[in-house]
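Asker: Fold the following and give me the result.
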Amino acid sequence: MRVLFCSSEAFPFSKTGGLADMALFLPKSLRNLNHDVRIITPYYKSIAKYHKDMKMLGSATIKFGGIETIVHYYELTHQGIPYIFVQNMHYFERDQFYGYNDDAERFACFSYAILEGLRVFDFYPNILHLNDWQTGMVPYLLDAHYRHKNDQYFSIHTLLTIHNLEYQGSFDPYVSRFFNTDFNYTYIHFDRVNFLKAGIERATRVNTVSPTYKNEVLTPEYGFSLDGALQKRANDFEGILNGIDTEVFDPMTDHYLSHPFELKTSREGKILNKIDILHHFDLDV
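Answerer: Here you go, the predicted model:
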């Protein structure tokens, strides 16, 4: 199986949270099962120190919302996994990964770059594995602009993983022009453009990071107003518990744990370690 893991951050090159860890751990596990998995992520300013070890794959012209820009693709292999970096100095040569007024434009560019890149580096996956709002546009763009033009795009499936539903990529209505289509309610939510909603509605399948979290986000209390959109996809929505990379953290060998444990003894081990922490801080057990 061929998988392109699409993420706005990927350990060890860029990281603000758990998404970056999963962008390494899951592809590595899948490659160990003999699947052809590659990662695509923006080439941020902080990644430049690795440039000398990269190979250039090619370039593409991206056009959206009256904007035309060029992106370059570079590849670097880490722990046996090919990382593909999307370089655009205007959008990604910045001190931070997120939090800019033009984030909608930046990640629209990244979304188009993912789809254009398949032709550039000649890798047509069975699955585009998308993560969070930053890649939520991709299923819509794939349907609107690529499937009907190229047989190699036609059979691509998309999986959208929601790591944190609270962050949705919600923007002013003018951002709708970045989709390069007529107005469509797929990406509109409370009169705003919502990248995550677009992904929820158009992805082949949707999942989140645990069965418990899946059940929570289907409720008004924890659905952050997207519970209705998720309920409509109930037959295609799964909660899959995140695993760990035991090469990075192994509870059997971690010397910080007073009670090491393995899978079969994980419940007991966690309880004993929690009791020790409570004792350490003089808290009630």
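Asker: drop to CA atoms for contacts and neighbour counts, all remaining ones
Answerer: Will do.
Asker: Give the buried residues for the longest helix that the chain contains.
Answerer: Using DSSP state H, we find that the single longest helix of the chain is helix 103-120. Within helix 103-120, the residues that count as buried by 16 or more other C-alpha atoms under 10 Å are 103-117, 120.
Asker: closest to residue 55 among the residues you listed?
Answerer: Within the buried residues of helix 103-120, proximity to residue 55 (C-alpha to C-alpha) peaks at residue 120, which comes in at 13.4 Å.
Asker: Identify the residues contacting that closest one.
Answerer: Neighbour list for residue 120: 57-60 [criterion: C-alpha atoms under 8 Å, 6 or more residues apart in numbering].
Asker: could these go into a markdown table alongside neighbour count?
Answerer: Below are the contacts of residue 120 laid out as a markdown table (neighbours: other C-alpha atoms under 10 Å):
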| residue | neighbour count |
| --- | --- |
| 57 | 15 |
| 58 | 14 |
| 59 | 18 |
| 60 | 16 |
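Asker: Let's compare: structure for the following, please.
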Amino acid sequence: MVATASGEVLASYTWPAGSTIDVSVFGSGGPLIAVGVLPHANEPLGSAFAATVPFVDTPGRIALVGPIDPPPPEHRFALPTDPVRYVAGGYLQPLPDQAEFAHCANPSAPAQHRAAELRARLKELGPDALLLLHNDIGAIGPYLYANRHWRGVSDHLRGDLADAFPRRPKLAAAWTTTLDDNTYAYFPAKRIGVAGTECAGLHIERELGIPTLTVELPMFHWDHADHTRRTVAEAVGRWIARGATHGGDTDRLVCEVIAAVGTRQVPMVPAEISARVVWAVLAGLHEDLSAGG
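Answerer: Take a look at the predicted model:
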């Protein structure tokens, strides 16, 4: 992360230096919003926002929490990346072994202990809300998961980012419902085949009383290549369902993505844009919390 001569803050994508879930608080006064970074092992886009926080006059207080579920060092693709290098070099555990879906009262497996460590950090911190920074390989614009409608957040997503994402995603999913045009409802982990544990968005809000929401950051600029975009996203979904890095047949996935992308150049969403998305969400969240929401 560097700043220009005029003081403009520039973001960049990076991998974390360590694996401990650290907490760093910035700003003073107003609501305290915890921002969870790297909640999935192959989703590093939140690092762009994290790099800017020390250099920006934040609304209220912001606590960076993470990395939540970092990948092994040998499974970290170069940043920025493209769809082929992303699937070839990325790492993801099977669904039950992801900290995101491993929340429970009595942890035993490694992912469950990692999820418990996150909850312990949040309990000590006592934030007014938690925002998790996820990534979506096939999205054309940012969207949310939550347990309720956040009016200010939705307004800022629509109003602040139209130049960066001229097309808005049309939300529809078999595994959950929508709360508004920008927001999916968090869903029970059992709905995607994970038994005995729960997703972060439901468990943390229910057990710790911390209002929780997720912003999904688009990874790539697909332009209008919608068929290619959907084909790649569906291939990644099948890979995850087969077991991801552990049994999902990554070689097969790479071949499918190469065939889908062909000679098309699919650039990564610039780090500055990803950071802007998170700042827009935080502006809306700060408004909602300040209004007693």
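Asker: What's the TM-score once they're superposed?
Answerer: For this chain pair, the superposition-based TM-score is 0.32 by TM-score structural alignment, normalised by the length of the first structure; 130 aligned residues with a C-alpha RMSD of 5.2 Å.
Asker: ok, back up a step: downstream of the longest helix of the first structure, the next helix or strand is which one?
Answerer: strand 127-131 (DSSP states H and E).
Asker: What is that following strand packed up against?
Answerer: strand 2-6, strand 157-162 (3 or more C-alpha pairs under 8 Å, 6 or more residues apart in numbering; DSSP states H and E).
Asker: Check which element follows that strand along the chain.
Answerer: With secondary structure assigned by DSSP H and E, strand 127-131 of the first structure is succeeded by helix 138-141.
Asker: For that following helix, give me every contacting residue.
Answerer: Under C-alpha under 8 Å, 6+ apart, the answer for helix 138-141 of the first structure is 111-112, 114-115, 130, 158, 179, 198-199, 202-203.
Asker: so, if you compare these, which one comes nearest to residue 29 of the first structure?
Answerer: residue 130 (16.9 Å).
Asker: quick one: that closest one from residue 90 of the first structure, how far?
Answerer: Residue 130 of the first structure sits 23 Å away from residue 90 of the first structure, going by C-alpha to C-alpha, to the nearest Å.
Asker: So between the two, which is more surrounded?
Answerer: Using other C-alpha atoms under 10 Å, the more surrounded residue of residue 130 of the first structure and residue 90 is residue 130, with 26 against 11.
Asker: and that one, how far is that from residue 232 of the first structure?
Answerer: In terms of C-alpha to C-alpha, residue 130 of the first structure sits 19 Å off from residue 232 of the first structure.
Asker: Now name the helix or strand holding residue 152 of the second structure.
Answerer: Counting by DSSP H and E, the element that carries residue 152 of the second structure is helix 151-160.
Asker: meant to ask about residue 236 of the second structure, not that
Answerer: Going by DSSP H and E, residue 236 of the second structure is in helix 226-242.
Asker: picking up where we left off before, please dump the helices and strands packed on strand 127-131 of the first structure into CSV; it should also carry distance to residue 188 of the first structure and mean neighbour count for every row.
Answerer: Shown next, in CSV, are those (distance: least, C-alpha to C-alpha, whole Å; neighbours: other C-alpha atoms under 10 Å):
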stretch, distance to residue 188 of the first structure, mean neighbour count
strand 2-6, 23, 23
strand 157-162, 18, 23
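Asker: Could you dump those strands into a markdown table with distance to residue 208 of the first structure added?
Answerer: Below are those laid out as a markdown table (distance: least, C-alpha to C-alpha, whole Å):
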| stretch | distance to residue 208 of the first structure |
| --- | --- |
| strand 2-6 | 15 |
| strand 157-162 | 5 |
